[in-house]
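Novice: how does the following fold in three dimensions:
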Amino acid sequence: MADVEFLALATKPSVQLSYSFQAPETTTTPVLVVFLNGLGLPQAFWHPVISQLKALRNGRSLPAFLTYDRFGQGQTTERDPQDAGAEDPTHGHDCIASVQDLRQLLIQITGEKLGVDVDSVSLVLVGNSIGCALARLYAQEYSGTVTALLLLDSVLANSDFVSVFPDPDAPDFDPATIHPIPVEAILAVRAGTRRIFHPDVGNKEGLSRRNLRDLLPASDGPLLRGPNGHGPYVTVVGHDFDTFAEESAKMGPPKPVTNRFVNPYWQRYNEGLAKITEPEFSKGPILAPNAGHFVQKDNPEFVAQELNELLEKVI
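Specialist: You can find the predicted model right below:
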């Protein structure tokens, strides 16, 4: 496994980002796979996926791999300098700022490590949770530059999370619609969700989600453009329903509530997500066996298999 290195972005020279880069092996096609963290797990959790992929390919050509920790995350201990003047440092910068940082990182990495221009590389973005939103935004902001996306249990970018559950305080609410779940249970789940997952809740990274639903108002659009005049290859992966329900129960929502409201809602979101490219370039949504929200942690072998399938199309 490649060692963690540090670099300063030319656009933010006063701080250092941690990253890990592995050079390509026996390939003439310049392909770079970039792994995009969620808010929860740092770059180290992608390394088992890379190891599994290497074993799977068994001597066949390998692309270059890049993992990194955003400012204030994992081994990048320094905060985004943009946050210094923020009224609330837990909402110091948004996803567009993180995408711009990613662009600068890729400019420097492709130039220094691969000796090529960033836009001459076949870029494969692998994201989990909010990393999926960053992958989509990157593909939108830098249209025509992303060859493939592997989206692992994307954040519900256009949701406040609370509205996933019925509102017992709404004038038209009918308790029969949630039977046999008691109203008190739904009220408790909504309160807990607002306290933990609502976009107004900040994080130590300072990556704000407050405007994410404005940046990505629909799961099924806009249609992305790849480098060859058509959309990129897109594989959409969701969590295993039972595993996620068990995972969620540890944080509050009982399994029947998650299975009745959250899992169907997330599945509909993922069905839309599969439409951000043309049907012939889309796969999914498929469910990762025995994996909760952090798919790369729970089932790295599955992620490696899906990534390998995408690489077969682009290498």
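Novice: every contact and neighbour count from this point should use C-alpha atoms.
Specialist: OK.
Novice: ok, and for the stretch of helix or strand P256 belongs to, which residues are buried?
Specialist: Following DSSP states H and E, one finds P256 within helix 255-257. Residues of helix 255-257 classed as buried: K255, V257 (neighbour count, 16 or more other CA atoms under 10 Å).
Novice: grab the nearest non-local neighbour of Q22.
Specialist: Excluding its sequence neighbours, the residue lying closest to Q22 (CA to CA, 6 or more residues apart in numbering) is F65, at 5.1 Å.
Novice: isn't that neighbour up against P30?
Specialist: No. Counting by CA atoms under 8 Å, F65 does not reach P30; the two are 11.2 Å apart.
Novice: rewinding a little: what's downstream of the helix holding P256, the next helix or strand?
Specialist: Per DSSP H and E, the first helix or strand lying C-terminal to helix 255-257 is helix 263-273.
Novice: show me what the next helix or strand after that next one is in contact with.
Specialist: Using DSSP H and E, the helix or strand that directly follows helix 263-273 along the chain is strand 282-287. The contact list for strand 282-287 (CA atoms under 8 Å, 6 or more residues apart in numbering) reads 233-240, 267, 270-271, 274-275.
Novice: strand 282-287: what's the following helix or strand?
Specialist: Under the assignment DSSP H and E, the closest C-terminal helix or strand after strand 282-287 is helix 295-298.
Novice: chain center to that following helix, what's the gap?
Specialist: 12 Å (CA atoms, centre = their mean, to the nearest Å).
Novice: against which helices or strands is that helix packed?
Specialist: strand 146-154 (3 or more CA pairs under 8 Å, 6 or more residues apart in numbering; DSSP states H and E).
Novice: quick one: buried residues of the helix or strand just after the strand it packs on?
Specialist: Reading on from strand 146-154 to the C-terminus, the next helix or strand found by DSSP H and E is helix 183-196. By neighbour count with 16+ other CA under 10 Å, helix 183-196 contains the buried residues V183, I186, L187, V189, R190, G192, T193, R194.
Novice: give the contact list for V262.
Specialist: For V262, counting by CA under 8 Å, 6+ apart, the contacting residues are V164, F165.
Novice: this one as well, want them side by side:
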Amino acid sequence: MAANKIHYGKIAIPSQPATPIHYTFVPGSGQLKNGLEPPLVVFLSGLTDPRKIWTPMLRVIKEDGWVQGIFQPAMLLYDRFGSGETAEIPATEIHDAMDATNDLRNLIVGVSEKHLKIVPNEIDSLPIIFVALSFGGVIAELYAKKYPSTVIGLLLLDPAPTDTDGESWLPNPDAPDFKPETLPDGVTTIMLRKARAQHRASPYNPNTPNKEGIKWDNLSTYIPEVGRPQLMGPWKKTPLLTIMTHDPVPFAEQVDKLTGIPALLTLTYNSPKWFIYLEKLANLVPSHLRKGPIVAKGSGHFIPLEQPRLVATELKELIKKLQAVRNSNL
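Specialist: Below you'll find the model as predicted:
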């Protein structure tokens, strides 16, 4: 991955022609059997996270190189509206997760035409691999469902839950049926009430405004059931899915530092319920096509920053599996 091959650019999409999206494109090399183009790996950042969050992982790939015998895919990173180098869109415009998904589609079309010479009406012939962190996982899922038979692999890193606002994972001390005597040792009513308020104020709460201007309190409209319907890939035995989640203790300490929510509450309620959610999410593909959820040992939520080598290893493993799948289908 030579540095002089990396292209830094910006491109306007139809929905926001006055606000170009900043992106990074890394060319791939080689072809699959029968002259087919290698997949495009698209990195999807978490809410308000810039694309540079992936820099440590890309540095690892550059230092270690790709596994001998597997194709090197082209890679695309970008800043959504209101994140990184890409400007915000007018606050008066409603922009939700599906809009962000459509933006991504238009970006892929434009970048592929410019750098891969794939014309727009042939874009579905380009196989996609998503590497997605947090809210990026929501966009990856929506894209794979809206554009079936285009996504061959997904590496989801602590994907954001679509069926909760986080606050509801904590017992509500003001609910009529609340029983304080059932609380675990160390957990108090005062602690819960304060933590729920902190969740509501967090920029990662779907009911709270964020710098991207993304409305995501309506995810149940697009994803009414976790893990359903199953995804369809363009090749037989695809898409492959790997889910990686945070290490509970470092994550709890991270949440405490960032939001003030006590680590005890995160360990008792949020992390266990998040893991259950991920187990349901894994049903997006049959059991023989998935790996995980696996724990990123030593990492909090920002896995690409905290464990970049682990992410690089899982991506290479996913690509190696996909190459074997493709070769077996020919």
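Novice: overlay them and tell me the TM-score.
Specialist: With the length set by TM-score structural alignment, normalised by the length of the first structure, the two chains reach a TM-score of 0.92; 307 aligned residues with a CA RMSD of 1.7 Å.
Novice: got a markdown table for the buried residues of helix 183-196 of the first structure, with distance to V201 of the first structure too?
Specialist: Listed next are the buried residues of helix 183-196 of the first structure as a markdown table, based on distance: CA to CA, whole Å:
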| residue | distance to V201 of the first structure |
| --- | --- |
| V183 | 25 |
| I186 | 20 |
| L187 | 19 |
| V189 | 16 |
| R190 | 14 |
| G192 | 12 |
| T193 | 10 |
| R194 | 8 |
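Novice: three-state assignment of P20 of the second structure?
Specialist: Assigned with DSSP: H, G, I helix; E, B strand; the rest coil, P20 of the second structure falls in the strand class.
Novice: any idea what G202 of the first structure aligns with in the second structure?
Specialist: Here G202 of the first structure is matched to P209 in the second structure, going by TM-score structural alignment.
Novice: on the three-state scheme, its match is what?
Specialist: Taking three-state DSSP, the label given to P209 of the second structure is coil.
Novice: can you list the neighbours in contact with the longest helix along the second structure?
Specialist: Looking across the second structure with DSSP state H, the single longest helix is helix 308-329. For helix 308-329 of the second structure, contacts defined as CA under 8 Å, 6+ apart pick out 33, 54, 56-58, 60-61, 66-67, 70-71, 131, 152-153, 155, 235-237, 240, 242, 296, 303-304.
Novice: hey, what's the angle from that helix to strand 290-295? Just curious.
Specialist: Calculated by axes from the mean of the first three to the mean of the last three CA atoms, to 10 degrees, helix 308-329 of the second structure forms an angle of 170 degrees with strand 290-295.
Novice: give the buried residues for helix 308-329 of the second structure.
Specialist: Across helix 308-329 of the second structure, burial judged by 16+ other CA under 10 Å covers 308-316, 318-320, 322-323, 325-326.
Novice: which bit of the second structure covers stretch 153-172 of the first structure?
Specialist: Taking TM-score structural alignment as the measure, the second structure aligns residues 158-177 with stretch 153-172 of the first structure.
Novice: what kind of secondary structure is the counterpart of K113 of the first structure in the second structure in?
Specialist: Aligning on TM-score structural alignment places K113 of the first structure opposite H115 in the second structure. The three-state label given to H115 of the second structure by three-state DSSP is helix.
Novice: residues in contact with H115 of the second structure?
Specialist: Per CA under 8 Å, 6+ apart, neighbours of H115 of the second structure: P27.
Novice: tell me the spacing between it and H7 of the second structure.
Specialist: 9 Å (CA to CA, to the nearest Å).
Novice: residues touching L58 of the second structure, list them.
Specialist: Taking CA under 8 Å, 6+ apart, we find L58 of the second structure in contact with A312.
Novice: swap in 10 Å and give it another go.
Specialist: By CA atoms under 10 Å, 6 or more residues apart in numbering, the residues touching L58 of the second structure are M1, K52, D64, G65, M75, P304, P308, R309, V311, A312.
Novice: and P90 of the second structure, by the same measure?
Specialist: G82, G213.
Novice: and G9 of the second structure, how far from Q198 of the second structure?
Specialist: Looking at G9 of the second structure against Q198 of the second structure, where the rule is CA to CA, the gap reads 38 Å.
Novice: just to revisit the earlier point, make a PyMOL selection of the buried ones in the contacts of helix 308-329 of the second structure.
Specialist: With 16+ other CA under 10 Å as the criterion, this PyMOL line picks the buried residues out of these:
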select buried, resi 54+56+57+58+60+61+66+70+71+131+152+153+155+235+237+240+242+296+303+304
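Novice: mind checking which of the contacts of helix 308-329 of the second structure land in strands?
Specialist: Members of these lying in strands (criterion: DSSP state E): V131, I152, G153, L155, L240, T242.
Novice: residue in the first structure paired with the last one?
Specialist: Counting by TM-score structural alignment, T242 of the second structure corresponds to T235 in the first structure.
Novice: my guess is that match meets F281, correct?
Specialist: Yes. Counting by CA atoms under 10 Å, T235 of the first structure touches F281, with 8.5 Å between them.
Novice: quick one: which of the contacts of strand 282-287 of the first structure is nearest I178 of the first structure?
Specialist: Closest approach between these and I178 of the first structure, by CA to CA: Q267, at 19.2 Å.
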